[in-house]
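Novice: Okay, predicted coordinates and the sequence, questions at the end:
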Amino acid sequence: MNPEFYNRIISIKAHRQSRDDNKDFVIAHPSILKELIQLALNTKDKNHHKAWWVLELIAEEQIELLLPDIDLMCNNIQKICSDQAVRPASRVCMFLAQSKKITLSPIQEEKLIERCLDWLIQPERVAAKAYSMRALYSLGKKHPWIHEELRMILSQDYKGNSPAYIAAAKDILRRLK
């Protein structure tokens, strides 16, 4: 990895301006996007979550830039498990699932479905669960069995969760009717 780019990524702060500046830098220099993705997927690097922070903003703004590396991301998304990386990774999954610009292959969809279901049923933070349920809802439009599974999971987990989880679950359950 380019040492200057790596130092730039590891110096990112959580505040939005820092993440936006780096998103803009990567969009202006798309040749380094693959390096960013490789860093994001390198769970042995303690700063890999910072790469996810940038990737989620790129996915939100110009998801088509991820197209050449979607296989790499989908094949390795199951490795992402640190609290700091799961939220932005689940948001990237949501953007991929909802994208009108990218058509996922059946294998890519299967990997996203599997990972989002895992995040939804495992003890993750609410934001990751909310993004996962939204991704699953979108993917369920093509795979109806997902909606049944989602309805069952959300109905069972509805009580005893945080108000934020209940609000997200209520929204998805309303859409499922």
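Specialist: That came through fine.

Novice: from here on, contacts and neighbour counts on C-alpha atoms
Specialist: Fine.

Novice: The helix or strand hosting S90: which residues count as buried?
Specialist: For S90, the host element (DSSP states H and E) is helix 83-98. Going by neighbour count (16 or more other C-alpha atoms under 10 Å), the buried part of helix 83-98 is 84-98.

Novice: ditto for stretch 139-157
Specialist: 139-140, 146-147, 150-151, 153-154.

Novice: For I12, which three-state class applies?
Specialist: coil (DSSP: H, G, I helix; E, B strand; the rest coil).

Novice: I'd assumed H49 was in contact with it.
Specialist: No - here I12 lies out of contact with H49, judged by C-alpha atoms under 8 Å, at a distance of 10.3 Å.

Novice: Compare neighbour counts for these two and give me the winner.
Specialist: H49 (26 against 20; other C-alpha atoms under 10 Å).

Novice: so who does that one touch?
Specialist: Counting by C-alpha atoms under 8 Å, 6 or more residues apart in numbering, H49 touches 40, 82, 84-85.

Novice: Tell me the one of these nearest L104?
Specialist: Of all those, A40 has the smallest distance to L104: 20.1 Å, by C-alpha to C-alpha.

Novice: Can you give me the neighbour number for the closest one?
Specialist: 26.

Novice: quick one, what contacts it?
Specialist: By C-alpha under 8 Å, 6+ apart, the neighbours of A40 are 48-52.

Novice: can you put those residues in TSV and add distance to K129?
Specialist: Listed next are the contacts of A40 as TSV, based on distance: C-alpha to C-alpha, whole Å:
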residue	distance to K129
H48	20
H49	17
K50	20
A51	20
W52	17
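
Novice: for comparison:
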Amino acid sequence: MTTEALYKELSYVTHSRENRLKYAQMLLENPLIIPKALDILFMVNDKTSCRAAWVLEFMCHDKLTALVPYLDYFTAHIKTVHLDPAVRPVAKICEYLAKAFYAKNNALIKAQLTTEHQERLIEVCFDYLISDQKIAPKAYAMNALYLFGQDYPWIHPELKSILERDYQMQSSGFKARAKHILKKIKQEKS
């Protein structure tokens, strides 16, 4: 399938869970089109990039390791994604990667997610947290940053500072997640 054909196919992606799962399965069954989906994701001013993001998020939920061959490309370009409907799934993929890296049973992600990849993920997560994003990307970013803070000691103090600073001005969803993360940071210090 060409990038153009995939682009056209993605125009049929809807918000329904079943539909996104169908297209995610299409990627998993045809891994050679995953880089084409990433190319479309990084057409950042095009609304179809959002549909590619939705499908890639569902693919990563089912099989995160399918993204491994493309970690360089993905992490190098995620900072360019800016449309709200694409930012949320990209932030979720960042959280998936952080969770997998710190999971006990995911050796492939541990082996393949390099320091450079981690630093790019950390950078974009901080960007999501301090920029004008909706609650979902901020929540995913908080969690990913908390996890990466296990290996990067400077992250937890920075994360704590941002969460405390923004706490009063944010939504109840932000406050709930921030409270949870702040409690975990405090418990680690004890």
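Specialist: Yep, it's here. Note that the coordinates shown come from a computational prediction; the quantities given were computed from them, not determined experimentally.

Novice: Please work out the TM-score for the two chains.
Specialist: After superposition, the two chains reach a TM-score (TM-score structural alignment, normalised by the length of the first structure) of 0.95; 177 aligned residues with a C-alpha RMSD of 1.2 Å.

Novice: follow-up on the earlier one: what's the average distance of the helix holding S90 of the first structure to the second structure?
Specialist: By mean C-alpha distance after the TM-score superposition for the first structure, the fitted helix 83-98 of the first structure averages 0.7 Å away from its aligned residues in the second structure.

Novice: Check which residues of the helix or strand that that helix is followed by are buried.
Specialist: On the C-terminal side of helix 83-98 of the first structure, the closest following helix or strand by DSSP H and E is helix 106-121. The neighbour-count check on helix 106-121 of the first structure (16+ other C-alpha under 10 Å) flags 108-109, 111-113, 115-117, 119-120 as buried.

Novice: Stretch 165-185 of the second structure now?
Specialist: 167, 174-175, 177-179, 181-182, 185.

Novice: Take these and keep only those in helices.
Specialist: 174-175, 177-179, 181-182, 185 (DSSP state H).

Novice: farthest-separated two in the residues you listed?
Specialist: F174 and I185, at 16.2 Å, using C-alpha to C-alpha across these.

Novice: Now do the same for K79 of the first structure: its match in the second structure.
Specialist: Counting by TM-score structural alignment, K79 of the first structure lines up with T80 in the second structure.

Novice: Could you check how many residues crowd around that match?
Specialist: 14.

Novice: Let me know the closest of the buried residues of helix 83-98 of the first structure to P68 of the first structure.
Specialist: Nearest to P68 of the first structure among the buried residues of helix 83-98 of the first structure, with distances taken as C-alpha to C-alpha, is L96, at 13.1 Å.

Novice: rewinding a little: as JSON lines, the buried residues of stretch 139-157 of the first structure with secondary structure would be great.
Specialist: Converted to JSON lines, these look like this (three-state DSSP):
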{"residue": "L139", "secondary structure": "helix"}
{"residue": "G140", "secondary structure": "helix"}
{"residue": "I146", "secondary structure": "helix"}
{"residue": "H147", "secondary structure": "helix"}
{"residue": "L150", "secondary structure": "helix"}
{"residue": "R151", "secondary structure": "helix"}
{"residue": "I153", "secondary structure": "helix"}
{"residue": "L154", "secondary structure": "helix"}
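
Novice: Turn these into TSV, including distance to E60 of the first structure.
Specialist: Output for these, formatted as TSV (distance: C-alpha to C-alpha, whole Å):
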residue	distance to E60 of the first structure
L139	17
G140	21
I146	24
H147	24
L150	24
R151	26
I153	27
L154	26
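
Novice: re the thing from before, the helix holding S90 of the first structure packs against which elements?
Specialist: When contacts are defined as 3 or more C-alpha pairs under 8 Å, 6 or more residues apart in numbering; DSSP states H and E, helix 83-98 of the first structure packs onto helix 48-62, helix 106-121, helix 126-140.

Novice: That helix: how far from the chain's middle?
Specialist: 1 Å (C-alpha atoms, centre = their mean, to the nearest Å).

Novice: Would you mind finding the match for I135 of the second structure in the first structure?
Specialist: By TM-score structural alignment, I135 of the second structure lines up with V126.

Novice: which non-adjacent residue is nearest that match?
Specialist: Of all residues not flanking V126 of the first structure in the chain, Y165 sits nearest, at 5.7 Å (C-alpha to C-alpha, 6 or more residues apart in numbering).

Novice: so what corresponds to the one you found in the second structure?
Specialist: Checking TM-score structural alignment: Y165 of the first structure goes with F174.

Novice: surely that match meets K138?
Specialist: Yes - if you go by C-alpha under 8 Å, F174 of the second structure and K138 touch, sitting 7.5 Å apart.

Novice: Throw the helices and strands packed on helix 83-98 of the first structure into a markdown table and include distance to D21 of the first structure, thanks.
Specialist: Formatted as a markdown table, these follow (distance: least, C-alpha to C-alpha, whole Å):
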| stretch | distance to D21 of the first structure |
| --- | --- |
| helix 48-62 | 9 |
| helix 106-121 | 28 |
| helix 126-140 | 23 |
